[in-house]
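S.K.: predicted model and sequence below, questions to follow.
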Amino acid sequence: MTEPTWRHDVRTADGHTTIELTGEIDMSGSTRLQDLLDQAVNAASAVTVDVAAVGFIDSTVISAFVRANNTAATRGCRFVVVNPSAQVRRVLHITGVLSTLAEDTA
């Protein structure tokens, strides 16, 4: 079994879950990420995903974020991605989802 290329830390308080992601996330970790996001949006009233320490994402990660955002919207849960690194911000911008997922798109 290969070593994961990313880690996460989850904190929950007063119905708000913060997920801090670290590392490089690609299709090899996308199922684990989707499960993590699904669990969070189905249990919290607000979910913040901090990607400050993420250096790389691919289309499967974007898909996981969009799916989580859609599920959250259906449930009345707030979902936001914060602190994207320059590389992650660029990928989110190029794919057209930055303004949908990120709190501060400036």
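M.R.: Ah, there it is.
S.K.: okay, CA-based contacts and neighbour counts for the rest of this
M.R.: Fine.
S.K.: which of the residues in stretch 82-90 are buried?
M.R.: Across stretch 82-90, burial judged by 16 or more other C-alpha atoms under 10 Å covers Val82, Asn83, Pro84, Ser85, Val88, Arg89.
S.K.: ok, and here's another one to check against it:
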Amino acid sequence: MTENEHHHRIVVHRSLRDQTRLVLIGEFDMAAWHVLQEAIHAAVATDSGRQFVVDMAEVTFIDCGTVNILLLERDQAAATGSALSIVNPSDQVRQVLALTGTQSHLLAPATRSRLLLATDGPAFVLRALREPADPSSPGRNGRGGHYRPVTDFLVEDASASMIDLQGRAAGQTVGARLLDLYPSILSTGVFDAYVNVLETAKPYESARQGYHETVDGVLLRGSIPLRARAVDPDRLVVIWQNDNDPEPA
């Protein structure tokens, strides 16, 4: 285990299979660069030719310098016949990887959304954010446990080609709450449609879904083809097409 007085820690697990897992915990900024490099160097020197996965589920902060180190170490590991990739990225890590355009270089293939990799147009992976469990609230729709209403969605991933009505690219939306990005989905019924997809597991499709957004102080209206389907009880994939220009309301 590698740690110091700063708020970061690295735990190395060597499995019996051909894999070494480095678990990163806490904040990884300039103060952690040397520690991270040394941990990866030591692991690769000990287990050359193995698969190295960097588990970042418990990382609360990451800067661009850390991303650059991971890219460099990935290339150096490849030179020794090893492979290095990120698994279980936290929301903050996903956001920085999206901003730097390095998802496809660093994320393990199983970590990336296969649907987004296969999608040419704009698409989101959304994760439901729910109220805390209320013991007095009964189960719903035949599901066990207590019902927890969806209060918002987190943009967990976005297709690389995505540009929204306000000109935001994927890196500017990953890690954000959907209602902060698009508050009008409450009044247009889109939010309720997404919740219903999770509740019923039935896909939603609209040939012309209406929307309205304020861009640079101007209210714009339009309609787009929109599809959504659940991929698990708390996640859905949303795919749309920007096939026309919005008009002032």
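M.R.: Happy to help now that I have it. Only a predicted model underlies this, so the values are computations on that prediction, with no experimental measurement involved.
S.K.: fetch the TM-score of the aligned pair.
M.R.: The TM-score (TM-score structural alignment, normalised by the length of the first structure) is 0.90; 105 aligned residues with a C-alpha RMSD of 1.4 Å.
S.K.: circling back to that earlier point, so which of the buried residues of stretch 82-90 of the first structure sit within helices?
M.R.: Val88, Arg89 (DSSP state H).
S.K.: just the buried residues of stretch 82-90 of the first structure now: which is nearest Thr5 of the first structure?
M.R.: Val88 (15.6 Å; C-alpha to C-alpha).
S.K.: any idea how far that closest one is from His16 of the first structure?
M.R.: To His16 of the first structure, Val88 of the first structure is 23 Å away according to C-alpha to C-alpha, to the nearest Å.
S.K.: next: Pro4 of the first structure.
M.R.: Counting by C-alpha to C-alpha, the gap from Pro4 of the first structure to His16 of the first structure is 26 Å.
S.K.: more crowded one of the two?
M.R.: His16 (19 against 11; other C-alpha atoms under 10 Å).
S.K.: dump the residue contacts of the more buried one.
M.R.: For His16 of the first structure, the contact set (C-alpha atoms under 8 Å, 6 or more residues apart in numbering) comprises Ala44, Ser45, Ala46, Val47, Thr48.
S.K.: give the helix, strand or coil label for the fourth one.
M.R.: The one in question is Val47 of the first structure. strand (DSSP: H, G, I helix; E, B strand; the rest coil).
S.K.: aligned to Arg21 of the second structure, what sits in the first structure?
M.R.: Matched by TM-score structural alignment, Arg21 of the second structure corresponds to Thr18 in the first structure.
S.K.: with Arg94 of the second structure instead?
M.R.: So Arg94 of the second structure corresponds to Arg89, using TM-score structural alignment.
S.K.: cool, and Leu70 of the second structure?
M.R.: In the first structure, Leu70 of the second structure lands on Phe65 (TM-score structural alignment).
S.K.: so where do the helices sit in the first structure?
M.R.: Along the first structure, counting by DSSP H, helices occupy 30-43, 59-75, 86-94, 98-101.
S.K.: turn the ones you listed into TSV, columns for distance to Arg11 of the first structure.
M.R.: Converted to TSV, the helices of the first structure look like this (distance: least, C-alpha to C-alpha, whole Å):
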stretch	distance to Arg11 of the first structure
helix 30-43	10
helix 59-75	17
helix 86-94	22
helix 98-101	20
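S.K.: out of those, which is closest to Ala52 of the first structure?
M.R.: helix 86-94 (8.8 Å).
S.K.: that closest one vs the second structure, mean deviation?
M.R.: Here the mean offset of helix 86-94 of the first structure against the second structure after fitting is 0.9 Å, by mean C-alpha distance after the TM-score superposition for the first structure.
S.K.: now that helix and helix 59-75, what's the angle there?
M.R.: Orientation check (axes from the mean of the first three to the mean of the last three C-alpha atoms, to 10 degrees): helix 86-94 of the first structure against helix 59-75 gives 60 degrees.
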